[in-house]
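Chemist: Provide a 3D model corresponding to the input given below.
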Amino acid sequence: METESFDYVVVGGGSAGCIVAARLAAAARVLLLEAGDDALAHPETQSSDGFKYAFAKEGLMWHRLSTPQADCGGRAIWAGTGRVLGGSGAVNGMVYTRGDRRDFDAWPEGWRWNDVVPAFEAVEARLGVRPRPPTVFATAFLDSAVEAGFARKDGLNDGDLGGVAGCNDMNYQGEHRRSSYRAFLHGADLPGLTVRTGARVRRLRFGPDRRATAVDYDWQGRPRQAAIGREVVLCAGALETPRLLLLSGVGPRAALERLAIPVVQASAGIGRNLQDHPNVCMFYRAGAPIDFQYPQVYGFDNARAPEGLQAGIQPDTCYVCYAAPASLQQSMQRMVPILTLPGRLHDIAGLRRLLRGLVDLAFRLPLVRRFVGRVFGIVVVLGKPTSRGTVSLVSADPDQPAAIDLAYYATPEDRSVMAAAIERARAIAAKAPLAGAKPLSAGAKRVGERKRWQWIRTATMTTFHFCGSCRMGDDADSPVDTSLRVKGLANVRVADASVVPEIPVSALNAPSMMIAYRAADFILAGETA
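Modeler: Here you go, the predicted structure:
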């Protein structure tokens, strides 16, 4: 097996990994390993208008399914994330939201709002974030939200999201996406950096002192090994980072022993505390064509607050205005094969391509295009779920996927908040100037509780905000410390959304980049593990 030596090995070239690798490579030899392609091989990942095509493209996202979800009618939920240099930040809608300052009250000391703002600001200075000006229809949505009790506020990054709606910041510049790849790696003079795309990491190797000595990976059809001089930094995301640790012998002892994986470090918290934002989309048909293209209009609220919408309270739900003409075709091309192919047939790429072709044909029909041209949605997002899922191994074989249990709606609190949030979204749609739009989804209509929950169970999907599966904290249940080092190991850090203790109410891309920036700060400041 061919072996090379580096000071640092960064596993995962996504939103977090690009930042960590770029900052460390300024003064050290760094290897960045990414399972997906080079971003430049996919122009849609570089364009600010390309997000819908990137989302639908077969090779740009991991094809994963959750375990059957008991509170979603036994359905398996698609759990794809970006699989390209730039990661999910190369295929998402470019939403940049820090979260509410009260989100960080549940994070450990040293990670509260005032602690993390400097890192957010440093990332933003490189990305150049800004809101997009609202179009006529986006303004109509915001006016209706104000009539429903929301306060109008654009930017949404001052830390107070209680009861507000406005145009959120987005990471774009002209016609270009400003992902962490574009801002930190693309065109940068980093002679210490080696980037390997198409590299599938199999496991970490450890010496007797629990020091990671090497990373085993496959590249260009051959097994390789990267020897670690100082540290390995895991940035593979909340679904892959715990999987890699488990394969390497770091995790719950009983689970590892059951699969005959030698235990390097018994750590019960690896793969636990998984969180995500489940959502449903309530579709309406407006009286005029929809004229905006981006997920640029957001609202936040505490759906069950007895005093109603107001600033100063912790929001627990998010409301996004979705323009169907902008990306419904591409969304259906991605999701229809997953929703319609039974059993493991959805794993057959040829069948997925066939169904995507049929969707494309349907959207070529003038009648369909005219109908969709006036359709919009209100995406209702459960922003502060209390349910917790797991990532676990079913095999010691690195080629076998992990079992991902998202545990949607596993608590009564989550079910209650989602029900209240749907009523809040219906209230927005009922106010002028949206009043008069025809409800299309069952959830958008006035129905009984039983029928509403039947619809929720069938309509729920992920918002792709997976986090928390390697929680950081000072408590014994947290497997990662507040300097992002895996407890009990000598030189392994986690620097991605895996470490999030409690999910923010907002999108996770900005917090993921903030975590990565701080991880590099810790390492560069000499906090070697």
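Chemist: Please make it C-alpha for all contacts and neighbour counts, starting now.
Modeler: Will do.
Chemist: In this structure K384 contacts P501, no?
Modeler: No. Counting by C-alpha atoms under 8 Å, K384 does not reach P501; the two are 12.0 Å apart.
Chemist: Please enumerate the helices of the stretch 1-150 of the chain.
Modeler: 15-24, 51-56, 113-127, 136-147 (DSSP state H, counting those that start in this stretch).
Chemist: now swap in the chain and tell me
Modeler: For the chain, the helices defined by DSSP state H occupy 15-24, 51-56, 113-127, 136-147, 180, 241-247, 253-258, 324-340, 349-363, 366-372, 412-429, 449-459, 509-524.
Chemist: next up, for comparison:
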Amino acid sequence: MTLAIVLIILDRRPDGGWPELETIEYDVVIVGGGTAGSVVASRLSADPQLSVCVVEGGPSDVGDERVLALRNWINLLETEFDYDYPTVPQPRGNSHIRHSRARVLGGCSSHNTMISFRPPDEDLDDWVAAGAAGWSAAELRPYWERLEISITRVADKDRNPLAIDFVAACRTALGVPVIDDFNAAPFADGAGFLPVGYDPETGHRSSASVAYLHPHLARPNLTIMTETWAYHLDPERGVTVRTAGGDRLIRARQEYVLCAGAVDTPRLLLLSGIGPADDLKRLGLPVRLDLPGVGENLLDHPESLILWEASRPLPPMSVMDADAGLFVRRDPGATRPDLMFHLYQIPFTVNTARLGYDVPEHGFGMTPNVPRPLSAGRLTLADSDPSTKPLLDFRYFTDPAGHDERTIVDGLRLAREVAATEPFASWIRREIAPGPSLRTDQELSAYGRAAHHTVYHPAGTCRMGAPGDPGAVVGPDLRLHGFGNVRVADASIFPTMPTVNPMVLVLMIGERAAGLIRESTR
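Modeler: Predicted coordinates:
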């Protein structure tokens, strides 16, 4: 392991200054200590001859019950643990969505519900078809098998009667099977309790940081810089970071690995002059490389809500208040589900209240979700100031065929079928939103799109693709086009959205990235 501290004069910082910055050198510099970054750091620092630095913009999660207690996840949103990105106006969707992005070690695995699905094989077939050679389900299976997080089905002690009755009603109303293990192949439609990364005894999350970093914090060749925000990358000189004590430069002798997520990885590249040249010139940013795909292909899982007032107080037993789910295959000939629901044991009325609906004292809902949306948007910069939040334009419900809109409408109708079926029906006093008077496709579409939210799954903004693909930002080896010493390893590389919650797939990306880097560093 070798570490060096030198002094370097930068060409020019984004603010126009010519500072002299302290520069620290490591073999590998990882920008983002989140879901994938934790994996990469853990695997690479297992080699004592390799010095590894993680640059993380938020604080540590070590010993912080607010972060570690899984059921507290909703109380982390729009706090000091959240970058809290707004959405630009959405003509066909909800313009009021705040996209939570975790500002804490472990990233969104320290911030989410820890629902942990292995992606269906067909999702990865889609990736290969999109030019991601080497990313088939068979080729990724070893990374699934070596994951360190602890994935378990919701424990019996955490299964409350509302969720149990929901699963039973789904079976009766829709004829779907009860799924004992959603991660058993092949992935099937059905209802059941979800696989979750947590410790049933303590209720703590088994996040990427807990599983991959906490056991190895004493490694002398692993440096984790928290409260350290990266805002400029020069692959020849280093990453410029901002800390409470001022700016510094972190240089990698071998590789930079960008793991800042589908918002902050493209944001960093754009601020560094890597992206669509016309956009960069318009903002007055010097163009280092014209890479048109940076920020394009912005994807998400939109979901709407059918909200009920409960007939009685809800039972307190729960892992994270979204313990049971339902997958539906609307086309009997399809090989995987195309409609998904979470059962939320919390009202989640942020959007319905804005539309004028009542907020019940005791309420719960089902959330029809678009598993593989066809609408895609774009991330851009508002200006050249690194502190200005980027512009997120998801272009929700704009796919020409209307697939995403139709999925929400079908989902609201199917949810009503479940709600009318015992034993779930006895939990419901009344439907609050959209309300029983809204019946037509047009009425349900207008409501569903106005009330829709996000499952906080932005992806795709540094899309992986085949050599020669003009819209691709990285190749199947995760190398950033135009730079041999920079890789991207996070959800921004997704060519298409997976059917399921993407956290496990991001962990597998981290595992694969670490393997690719180990091969090259040898």
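Chemist: Would you tell me which of the helices of the stretch 1-150 of structure 1 gets closest to V379 of structure 1?
Modeler: helix 136-147 (12.6 Å; C-alpha to C-alpha).
Chemist: so what secondary structure elements neighbour the closest one?
Modeler: strand 151-152, strand 164-167, strand 297-301, helix 412-429 (3 or more C-alpha pairs under 8 Å, 6 or more residues apart in numbering; DSSP states H and E).
Chemist: which bit of structure 2 covers the shortest one?
Modeler: So that's strand 151-152 of structure 1. Mapped onto structure 2 using TM-score structural alignment, strand 151-152 of structure 1 spans residues 177-178.
Chemist: just the second one next, same as before
Modeler: Counting by TM-score structural alignment, strand 164-167 of structure 1 falls onto residues 190-193 of structure 2.
Chemist: Average offset of that stretch relative to structure 1?
Modeler: Stretch 190-193 of structure 2, aligned to structure 1 and superposed, deviates on average by 1.3 Å (mean C-alpha distance after the TM-score superposition for structure 1).
Chemist: Just give me how far that stretch sits from the chain centre.
Modeler: 22 Å (C-alpha atoms, centre = their mean, to the nearest Å).
Chemist: Can you name the residues in contact with it?
Modeler: 153-154, 167, 170-171, 176-180, 182, 323-328 (C-alpha atoms under 8 Å, 6 or more residues apart in numbering).
Chemist: P423 of structure 2 touches A168, doesn't it?
Modeler: Yes. Assessed by C-alpha under 8 Å, P423 of structure 2 is found in contact with A168 at 7.1 Å.
Chemist: Nearest spatial neighbour of the most centrally placed residue in structure 2, chain-adjacent residues omitted?
Modeler: When C-alpha atoms, centre = their mean is applied to structure 2, the residue found nearest the centroid is H457 (3.8 Å). Among residues not flanking H457 of structure 2 along the chain, D300 sits closest, at 5.2 Å (C-alpha to C-alpha, 6 or more residues apart in numbering).
Chemist: Any idea how many residues pack against that neighbour?
Modeler: Neighbours of D300 of structure 2 under the rule other C-alpha atoms under 10 Å: 27.
Chemist: My guess is it contacts A491. True?
Modeler: No. Here D300 of structure 2 lies out of contact with A491, judged by C-alpha under 8 Å, at a distance of 10.6 Å.
Chemist: intersection of neighbour lists for those two?
Modeler: 458-459.
Chemist: Give the burial count for the residue nearest to A353 of structure 2 when sequence neighbours are not counted, as a bare number.
Modeler: Nearest residue to A353 of structure 2 in three dimensions, chain neighbours excluded: V359, at 6.4 Å (C-alpha to C-alpha, 6+ apart). Using other C-alpha under 10 Å, V359 of structure 2 has 18 other residues around it.
Chemist: so what's V359 of structure 2 up against?
Modeler: 347, 349, 353.
Chemist: ok, the second one to E405 of structure 2 distance?
Modeler: T349 of structure 2 sits 21 Å away from E405 of structure 2, going by C-alpha to C-alpha, to the nearest Å.
Chemist: same check, this time on A376 of structure 2
Modeler: Taken as C-alpha to C-alpha, the span from A376 of structure 2 to E405 of structure 2 is 13 Å.
Chemist: Could you do P266 of structure 2 as well?
Modeler: 28 Å.
Chemist: and if you look at V128 of structure 2?
Modeler: Separation of V128 of structure 2 from E405 of structure 2 (C-alpha to C-alpha): 27 Å.
Chemist: Between those two, point out the one with more neighbours.
Modeler: Between V128 of structure 2 and E405, counted using other C-alpha under 10 Å, the more crowded position is E405 (25 against 20).
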